[in-house]
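Participant: Show me the folded form of this:
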Amino acid sequence: MCQKISQEIREYLQHKLPAYMIPYVFVPLEYFPLTPNGKINYSAFPEPDVSTFQSNYIAPRTPTEEIIANIWVQVLDIKNVGINDNFFEVGGHSLLGTQIISRIRDSLNIEIPLKLFFDFPTIAKLAEHIESRKSLNISGLSPIIEPRKKQKQLPLSFAQERLWFLTKLEPKRTDYNMPFILEIKGLLNIVALEKSINTIIERHEILRTNFSSIDGKPTQIINKDINFKLSIDDLRNKKETQANKIVNQFTERPFDLAKGLLFSVKLLQLDTKVYWLIFNIHHIIFDGWSYEILQKKLFTLYQAYGQEKKPELGQIPIQYADFSLWQRHWFTEQNLASQLNYWKEQLKGTLPILQLPTDFPRPSLQTYQADSYSWHLSSELTTKIKSFCQQAGVTLFMTFLTVFKLLLSRYTAEKDVIVGTPIASRNRTEIENLIGFFIDTVALRTNLAGNPSFQELLSRVRQVTLDGYSHQDLPFEKLVQELKPERNLSYNPIFQVWFNMINLPRKRVKCDGLQFKSIPVFDTMAKFDISFYLEEENQEIKLKFVYNKLLFKSSTIEGMSRHFQTLLEQVIIAPENNIASFSLLSEKECYQLTHQVNKVTPTNSFLNFPKTDIEQSIPSRFEEQVKKYPDKIAVQSKDNQYTYQKLNTEANKIAKSLLNLGIDKQAKVALFFDHNVSMIAAMLGVLKAGKIYVPIDPNYPQDRVLYTLEDSCAEVILTNQINSDNIKAITHGKLPIINIDKLNDVAVEINLEISPDTLAYILYTSGSTGQPKGVIQNHLNVLHFIRNHTNNLHISADDNLNLLASYSFDAAVIDIFSALLNGATLFVFDIKKEGLNSLYNWLETHKITIFHSTPTVYRYFLEKLGSKVSLAKAQLSHIRLVVLRGEPVLKKDVKLYQQFFADNCIFVNGLGATESSFYLQYLLNKKTQIQKQIIPVGSTFEDTEIVLLDEEGNITDLYGEIAVRSPHVALGYWQKEELTQAVFLKDFQGKDKRIYRTGDWGRLRNDGVIECLGRKDNQVKIRGFRVELGEIEALLNKHPQIKQSVVIYKEDSLREKQLIAYIVPQDISLVSNSQPQIIK
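Facilitator: Next up, the predicted model:
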């Protein structure tokens, strides 16, 4: 097919198809080859000569172009190449680029960085650049590696030295074993095979090298005569499980570096013509590239020996020990200064610790037990990805690394991500065919801040990757020595995850009538938290996660693989979009996040709270209960009790007194009451009058009382006789005060029509500025929360609820109205006056069925019971629900629940805020297994969704600030418009909902429930680690001598962040003589 017609067809398709679907080569045939049954024989198609059919083929014109073209043909294994051919489009990648660089160095006497292949990807442009460098006399060559002369001591290479020290520390470790298996099918000549292996050992000194300390220095000891004997096991009559068992035992055997071969081989005969050839080689003498050399030489030698011929083997010009001497001589501080400066700049400052959310607690000492998960990308997706890479001018490595870093950032909310990756370090022709440990490590650091487009992020990764390749000569060990990173026995320093693209060929090989195939060996060691492997295989891309199975469940890693592919598929379609716009979650996972249902639910009967019933006022719903249960006790405290009818009467009297004042329709009415039934009547009275109540605790400092009155613009104060003089003294008579104990005792009826949108209250909560902020809520939203709480927990008229929280907190709103709007009874208990010692008897006396408190009160209360477990369990058997809220709930709290409460009791961990009451609840029973210290906060309610936001306010998937999307979040902060706009956002979807930013960090677990990781402002970074202060407190509280703890952080005089723990011991006598102790 002539070039003109080929080009016409290409241009035709360009108008019809995306670029990735356009054939790269058009091959003319007279007819299609057919199979015997008349179908097209695809395997009989001739191999296309890519360069011959390129429409823009131009032959080399200059000597430099000719030399580079010949190098490309040799390394890329193609027949011909034009000067305008793109290196990456004709099969090039970074590993092949290093080989081309080596040959250019040898042929043209010039040193060029790998980055030039990306800047000048064609022969014409590369040759032009090289000519310009030569004219400027810029070469930068390092000396060649030469065979050593007699040397008494042979030093280790830098990489070997690191492994030698690590192995000396842990002689039994096997994580540096490199096992692999070759499956052989056919009639095997075992004598020829053994002779082949012996020849390889003889030719490569490193395979017969040991390592010992001489005069305090690690030294290579090269053994001259090694007679290798192949170990053979006959398993023809055994099960395959026996073969796997032998493989595991063989590959997990630790080596002694000082003696014996560090290269072991075993042959298993599985069937008459089926064998497994198992290799186990210590990494100190071997790497992945060496595997390809070994395999290639093994096939060549076996073929020759099998035919009783002398193999044609060239001389090996140098040995690994020669390289070690050269490296020690050449890699001096002076020669590596620019490389060291680059890496010190790249890794300056505090290095981030990538703290992936784990399924199991991280042990204090790093473990290495591994498991793996593999999957393939389809050939169709692979084609799309390759096309994307070509158009973007990047490699598969760069694209996949960028997606991987984006995935890690989403999982950790970390914007500064460091990933370790291996580099072959075979950038010299002298060592290309040499077995040995040459592979090195580079740490690639990328900043994902600013919500860049994927294109921009890919550009950042591309640049840092190319710069890393250009500075690969600095041994990683030297860099670690220079950086002196802070060591932590539970983490790897510098980076905690690994990324490896395997470019080495993995093919079925036929050799002298035999078929060879690589068999994967089960991953038993995890050097990092997670390692990601990428490899092309049969026109598809194979991906694999190797992970520490003592940190992660298999289901978590499977989920991570789905999230990776979901991201990948999105970014190649719309790379111009900002990274925050890409979702990790499938539709199913998104649904789980917003519609998760608790697996544990109460079983008692109750009256469902219909959704239509929230379209009314709070008093309207209350009065329905008055009609149903007029003589039932509604609320009871130590000194008084009201039936529903009596409470309604008292509330009407208070409402009437407010209406008689003639104050504004939505006037703010301050309440100033102790913790008793009077405050309940006052709240209802204000609501019945259509006013807004503002509760103030008489125990508050005078300044806070005055601030609340002034800020809320309160027009009147409601109080009772016992508090009347106190509030008069505080306000100096500036506001009218109604003493409800002196109201006329004549019963009145209040039939005021109150809209559900009418404001109900302003509750003041702590503010970051030091001044409380008032949260505004209306009747509709309160009823929404009570409805969900009722239906979730099956609250009925048979229930007895306790009220422990002050009425100035939203927890009290839930308790008060959950009782009074369902015909239940509310029992008021004043902890400050009565103390926790009497709470136990009080709960038993009043047969409380729903116990609600903060975790702190709950812990103190149960700890007071001490050893009375069996008695308490019997006497508290009427409690069917333990509801905790307001602080983090710990595993310790669940254990207390399991000890002290009845078997049918349900434990509820709730998450809420004044701005949105309850918005998540996690219910568990005695059968629920809790493995982590963090107890999930669980599932959402009807008309309430949870989204996670990153630090820039973008919706993210797995880790971020918990935000509530609902039409029923608070209306805002009273007289704080700027703060309201910052915390209450418009719905991203433009609906009638709003989004409340809670300030709590959370993560979506793979089972669909939410974990709360603490307050956003309670997380600090200490030496690169994100530290949740509550997690430290939880661990301290587990100590048998510690009763309670609080951890804070401060900067010392050197501006170093330090953690400070304040501890209340079980034995208070220890406090008097104690001094602050540094806790490390």
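
Participant: hey, let's count contacts and neighbours off CA atoms from now on
Facilitator: Will do.

Participant: Buried residues, stretch 207-222. List them.
Facilitator: The neighbour-count check on stretch 207-222 (16 or more other Cα atoms under 10 Å) flags 207-211, 218-221 as buried.

Participant: Dump the residues you listed into JSON lines; add secondary structure and distance to Q319 as well.
Facilitator: JSON lines is the format used below for the buried residues of stretch 207-222 (DSSP: H, G, I helix; E, B strand; the rest coil; distance: Cα to Cα, whole Å):
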{"residue": "L207", "secondary structure": "helix", "distance to Q319": "11"}
{"residue": "R208", "secondary structure": "helix", "distance to Q319": "12"}
{"residue": "T209", "secondary structure": "strand", "distance to Q319": "11"}
{"residue": "N210", "secondary structure": "strand", "distance to Q319": "15"}
{"residue": "F211", "secondary structure": "strand", "distance to Q319": "16"}
{"residue": "P218", "secondary structure": "strand", "distance to Q319": "18"}
{"residue": "T219", "secondary structure": "strand", "distance to Q319": "15"}
{"residue": "Q220", "secondary structure": "strand", "distance to Q319": "12"}
{"residue": "I221", "secondary structure": "strand", "distance to Q319": "13"}
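
Participant: from the residues you listed, which two are the most distant?
Facilitator: L207 and P218 (17.3 Å; Cα to Cα).

Participant: Work out for me the element the residue lying closest to F397 once chain neighbours are set aside sits within.
Facilitator: Computed as Cα to Cα, 6 or more residues apart in numbering, the closest residue to F397 that is not its neighbour in sequence is M501, at 6.3 Å. Using DSSP states H and E, M501 sits in strand 497-502.

Participant: I'd like the structure of this one too, to check against the first:
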Amino acid sequence: MKAPLSPAQERLWLLQRLDPDDAAYTMYLVRRLRGALDTAALTRAFGQVVARHESLRTSFAEQDGVPWAMAEPHGASAPPVEWLPAAGEREAAELVAERVNAPFDLSEGVPLRIAVVRLAADDHVLCLTLHHIIADGTSLNLLLDELGECYGAAVEGRAPVLAKLGVRPSDYARWQRHRAERAAPYWLERLARPPVTELPFARARPSGTGAFHTVRVDAGLAGRVERLAGRHRATPFMVLTAAYQALLSRHSGQRDLLVGAVFAGRDRVELEPVVGYLAQTVVLRADLGGDPSFAELLTRTRADALAAMGRPGPPFERLDLPVDTLLPTMLVLHDRVSPPASFGGLEVSDFAAGYRQAKVGLLLEGAWDDDGGLVLTFCHDTGLLDRAEVELLAARFVRLLESAVDRPHEAVSDLRIWTDQDESAIRALASPRPAAREDARGVPELIEASAHGRPEAPAVLCGERTVTYGELWAWAGELAAALRGHGVREGDVVGVCLPRSIEAIVALLAVWRAGAAYLPLDPDDPPERHAPALETAGAARAVSRIGLPGDIQVIDPATPHPKAPQPKAPTWSRRRGRRPRHPVPRRRLTRSPPRAPRVVPRPSWSSTAPSPRACAGCARSTA
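Facilitator: Model (predicted):
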């Protein structure tokens, strides 16, 4: 049977076409089965579940550039079960990790794989993997329950007792296509001019590789979360989302930010037993304007979530914005799930899947445990955040959550967020510091001293290019003069939008020499990321080789202003500790003026000249 895809399925299909090797949307069901396993009964159970659910018999074909869902007949057989021997748990874990991290090719049949790893005659690991386009999180729970029922029925020689299916995934997809058109105006207005949400500690570029850090909220705090939600006619999900929005705002200072969320999409009884991709990914826009109390923020988050829950997800393809702008981070709270009532006498337990994918930069998943507590898992992209940073974020989130539920009428900015480690660091920063040496010099002065003392020494290495201290100082002087010729004055902020290169180092040094502060911009970022940064910093000029948004005046680092006066080389006094005299009075270039951000590092080099710096990607250094 040929049927159209839902808008959400179309997006997943397109993402797989754009990056066939991406396994971020591979879903998995991994469980350990202890006891005497009847392999024939388990194979029969797989066949019954696959025959029952249309999505598990659906492949995808492209016709004239349009993807279609092609469901096989009801009597189609299940994919063959892969029976794998393992010498021990380590080998079993490797076999499972290999499968859950493997991508699917949606053009090659049903995206479903079934494997059973044999550790011993009475010890096996079930590994079921499938693409997100045919299932969601609720579907995995349904599959486990139905597999247990079908296996138990096969062992006991009876017919399985399963809920009646009244809706097919293809019917749901058609319905969603109609609803999406009606919901589009809401999302286009709600997400107009979206902010670029800043993740705490984020750096570099996403790698797609994920790592996980888990913390547990004890039953006492989890209970207080539920009671606070009840008093405000909200849900625990809304409380956690408001706390997460507050966490991000406290780190970035942003009052307008975006957090993605996932709703089950099963708001009708007939949808509850359906295996398929019914979940809806939405974007919640936090409003922390006016420094609200946490109770007020919860009220705002509740209204936003209720408005989003009643609609299909945003039409991302019509918003003309990068996905990482709209979904930089997400929060998902899973429903309470009970273990299967029966699995034919087998003991069912968890088994580490070894999943290593990251869908977004930072994903917070919550799941209730059997003791009434809440297990929070922070999945982070290792290219953006490292483990220590995520551990710190997790500890701060729990501290902020405690403060919010205990003092909900306190302003968000006053909620306690710092951990004991943070408070120790703050006390250390506040303690008296030894006075700086009178002869202490900043980076520009150290480089200047090297330019006069050993001008032929290599300063910067990049590939086959070498720039000496004399050349670096002269080049930076010419560019500094060009900046002043373009109107840069002491205390200004100048953007620097260059890839890692010799020119970038020259530009930073030139901005310092011009008496300004630099604002680093990543040339790989889209213009909508540059614009708010330049506006907030008050930068009217930038050193770059690409155009920048707005009325920013762009100066090419390789082409100094032809009419700009060239700076004279300052002379050093032989008397130790005396600063060089310049043709015109000026402040030390390493000291930021009162209205400019302090961006100059304080190196702790013991030598009188800095070591040569090597650009990223260079394999050699003279240091």
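
Participant: just to revisit the earlier point, tell me which residues touch the residue nearest to F397 of structure 1, please.
Facilitator: 397, 533-535 (Cα atoms under 8 Å, 6 or more residues apart in numbering).

Participant: can you pull out the helices in the stretch 401-550 of structure 2?
Facilitator: Taking DSSP state H, counting those that start in this stretch, the helices of the stretch 401-550 of structure 2 run over residues 420-430, 443-453, 469-485, 502-513, 527-537.

Participant: can you check the stretch 801-950 of structure 1 too?
Facilitator: 810-820, 831-834, 839-845, 855-865, 869-875, 891-900.

Participant: and those helices, which is most packed in?
Facilitator: helix 810-820 (a mean of 23; mean count of other Cα atoms under 10 Å).

Participant: Now do the helices in the stretch 501-650 of structure 1.
Facilitator: Counting by DSSP H, counting those that start in this stretch, the helices of the stretch 501-650 of structure 1 are 554-571, 587-595, 618-628, 644-661.

Participant: Name the residues of the last one that are buried.
Facilitator: Taking 16+ other Cα under 10 Å as the basis for neighbour counts, the residues of helix 644-661 of structure 1 that come out buried are 644-659.

Participant: How about the first one?
Facilitator: The neighbour-count criterion (16+ other Cα under 10 Å) identifies 554, 556-558, 560-568, 571 as the buried residues of helix 554-571 of structure 1.

Participant: re the thing from before, need the buried residues of stretch 207-222 of structure 1 in TSV (columns: distance to N280 of structure 1).
Facilitator: Putting the buried residues of stretch 207-222 of structure 1 into TSV (distance: Cα to Cα, whole Å) gives the following:
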residue	distance to N280 of structure 1
L207	12
R208	14
T209	15
N210	16
F211	18
P218	23
T219	22
Q220	20
I221	20
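
Participant: Can you tell me the residue that sits opposite Y320 of structure 1 in structure 2?
Facilitator: Matched to structure 2 by TM-score structural alignment, Y320 of structure 1 sits across from P169.

Participant: what about the closest residue to L12 of structure 2 other than its chain neighbours, which SS state?
Facilitator: Spatially, and ignoring its direct neighbours in sequence, L12 of structure 2 is nearest to I133 (6.3 Å; Cα to Cα, 6+ apart). Put simply, I133 of structure 2 is helix when judged by DSSP: H, G, I helix; E, B strand; the rest coil.

Participant: Quick one: neighbours of whatever residue of structure 1 lines up with I133 of structure 2, just the number.
Facilitator: Counting by TM-score structural alignment, I133 of structure 2 lines up with I284 in structure 1. Number of residues near I284 of structure 1 (other Cα atoms under 10 Å) recorded here: 28.

Participant: next one: L29 of structure 2
Facilitator: Quick note: L29 of structure 2 (other Cα under 10 Å) scores 19 neighbours.

Participant: show me what contacts the equivalent of it over in structure 1?
Facilitator: Taking TM-score structural alignment, the alignment pairs L29 of structure 2 with F180 from structure 1. Contacts of F180 of structure 1 were listed using Cα under 8 Å, 6+ apart, and they are 278-280, 518-521.

Participant: For F180 of structure 1, what is the enclosing helix or strand?
Facilitator: strand 177-185.

Participant: chain center to that strand: distance?
Facilitator: In terms of Cα atoms, centre = their mean, to the nearest Å, the centre of strand 177-185 of structure 1 is found 34 Å from the chain centre.
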